[in-house]
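Peer 1: below is the sequence, then the predicted model.
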Amino acid sequence: MAGVDDGARDPVTPDHCDHVPGPFFHGTRADLAVGDELVPGRGSNFQAGRVMNHVYFTALVETAAWGAQLATALAGSEERGHVYVVEPLGPFEDDPNVTDKRFPGNPTRSYRTRSPLRVVGEVEDWEGHSPEAVRAMLDGLARLREQGLDVIED
């Protein structure tokens, strides 16, 4: 049956990632152009003062939309944010912050890489989540932060 986790998930590791089909997406508040590269070593959109060792991306527009909306909201911006089509320029792996920790089987199709991601396009017509859903997600993140559980494994 489709969508049932039968335990046969094929984990994505830096040595075993060629089987993951694109396209891939990255949601952010940053204004980028085709050809730009997203690289590790930049500040986090989600934790002030934190420098990230990885660049995060997904194979689902909906997941990238969360990234764009949360990044803009956390920055105090009323802007929509951006969802870019990206190309990984090196190996990548499952995002351990969500895969099997919060969402068994990686249904969000979230990944991370220590290599650059090249912007190859922008999704102009992506649908965002409702203001209520974004507020609920922000409230949930705030609760995790208060409990010291907003840890990003990077």
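Peer 2: Ah, there it is.
Peer 1: use CA for all of it now, contacts and neighbours both
Peer 2: OK.
Peer 1: any idea where the strands of the protein begin and end?
Peer 2: 24-28, 37-38, 55-58, 82-88, 93-94, 110-113, 117-122 (DSSP state E).
Peer 1: make a markdown table out of those strands and add mean neighbour count.
Peer 2: Output for those, formatted as a markdown table (neighbours: other C-alpha atoms under 10 Å):
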| stretch | mean neighbour count |
| --- | --- |
| strand 24-28 | 26 |
| strand 37-38 | 18 |
| strand 55-58 | 25 |
| strand 82-88 | 25 |
| strand 93-94 | 21 |
| strand 110-113 | 24 |
| strand 117-122 | 19 |
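Peer 1: tell me which of those approaches residue 137 most closely.
Peer 2: strand 24-28 (15.6 Å; C-alpha to C-alpha).
Peer 1: go through this structure and flag its longest helix.
Peer 2: For the chain, the helix with the greatest residue count under DSSP state H is helix 131-146.
Peer 1: structure two is appended below for comparative analysis:
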Amino acid sequence: MVDPLDEGPFYHGTNADLRVGDHLTAGFRSNYRPEIVMNHIYFTALIDGAGLAAEIAVELASGEGTPRVYLVEPTGVFENDPNVTDKKFPGNPTRSYRSTDPLLIVEEITDWTRLSPEALQMWRERLATLREEGRDEIIN
């Protein structure tokens, strides 16, 4: 395991309506690829990164749900997300992490930067291209 680069605060973006005190756990279907059951729960130290994840989760759920960002606390060991760290973004500038242990929901964050309609359309097109090319496995 690589030592994580920071101690938080940490955020998780999703289309799920959660409550303070809930736990996010691995072992459920991916927000991004529902055919995959996740072995890890993913989170970031960048609030707008979590916002982007939330927006994409809604897009991939055919517009179902509301994009939500939660302040979370890891309850156990976590590591740099190897899907992005040193594969796509050396040094983990996305400050992305994963854990097999639950994340505790501390609060819902409402003051994150929403994507503009133009940026959202760009992501729709980017996701469609990845699917067409059979490269959507890069989306966690």
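Peer 2: That came in fine, so what should we check first? What you see is a predicted model, and the numbers here were worked out from it, not measured in a lab.
Peer 1: one step back: tabulate the strands of structure 1 (CSV), appending distance to residue 136 of structure 1.
Peer 2: As requested, the strands of structure 1 are arranged in CSV below (distance: least, C-alpha to C-alpha, whole Å):
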stretch, distance to residue 136 of structure 1
strand 24-28, 19
strand 37-38, 28
strand 55-58, 22
strand 82-88, 21
strand 93-94, 25
strand 110-113, 21
strand 117-122, 27
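Peer 1: so which of the ones you listed gets nearest residue 16 of structure 1?
Peer 2: strand 93-94 (8.0 Å).
Peer 1: pull up the aligned stretch in structure 2 for that closest one.
Peer 2: Counting by TM-score structural alignment, strand 93-94 of structure 1 lines up with residues 79-80 of structure 2.
Peer 1: and for stretch 42-62 of structure 1?
Peer 2: Under TM-score structural alignment, the match for stretch 42-62 of structure 1 is residues 28-48.
Peer 1: other residues contacting that stretch?
Peer 2: Stretch 28-48 of structure 2 is contacted from outside by 6, 8-15, 24-27, 50, 56-57, 60-61, 69, 81, 94-103, 112-113, 139-140, using C-alpha atoms under 8 Å, 6 or more residues apart in numbering.
Peer 1: thinking again about what came up before, nearest to residue 102 of structure 1, of the strands of structure 1?
Peer 2: strand 110-113 (11.6 Å).
Peer 1: okay, the residue nearest to residue 80 of structure 1 when sequence neighbours are not counted and residue 85 of structure 1: tell me how far apart.
Peer 2: Spatial nearest neighbour of residue 80 of structure 1, chain neighbours left out: residue 69 (6.5 Å); criterion: C-alpha to C-alpha, 6 or more residues apart in numbering. Distance of residue 69 of structure 1 to residue 85 of structure 1, computed by C-alpha to C-alpha, to the nearest Å: 16 Å.
Peer 1: swap in residue 21 of structure 1?
Peer 2: 13 Å.
Peer 1: one more: residue 73 of structure 1?
Peer 2: 21 Å.
Peer 1: and for residue 103 of structure 1?
Peer 2: Distance, residue 103 of structure 1 to residue 85 of structure 1, by C-alpha to C-alpha: 23 Å.
Peer 1: on that earlier part again, show me what contacts the residue nearest to residue 80 of structure 1?
Peer 2: Contacts of residue 69 of structure 1 by C-alpha under 8 Å, 6+ apart are 27-29, 80-81, 128-129, 134.
Peer 1: and for residue 88 of structure 1?
Peer 2: Counting by C-alpha under 8 Å, 6+ apart, residue 88 of structure 1 has contacts 113, 115-118.
Peer 1: burial check on residue 148 of structure 1, number of neighbours?
Peer 2: 9 (other C-alpha atoms under 10 Å).
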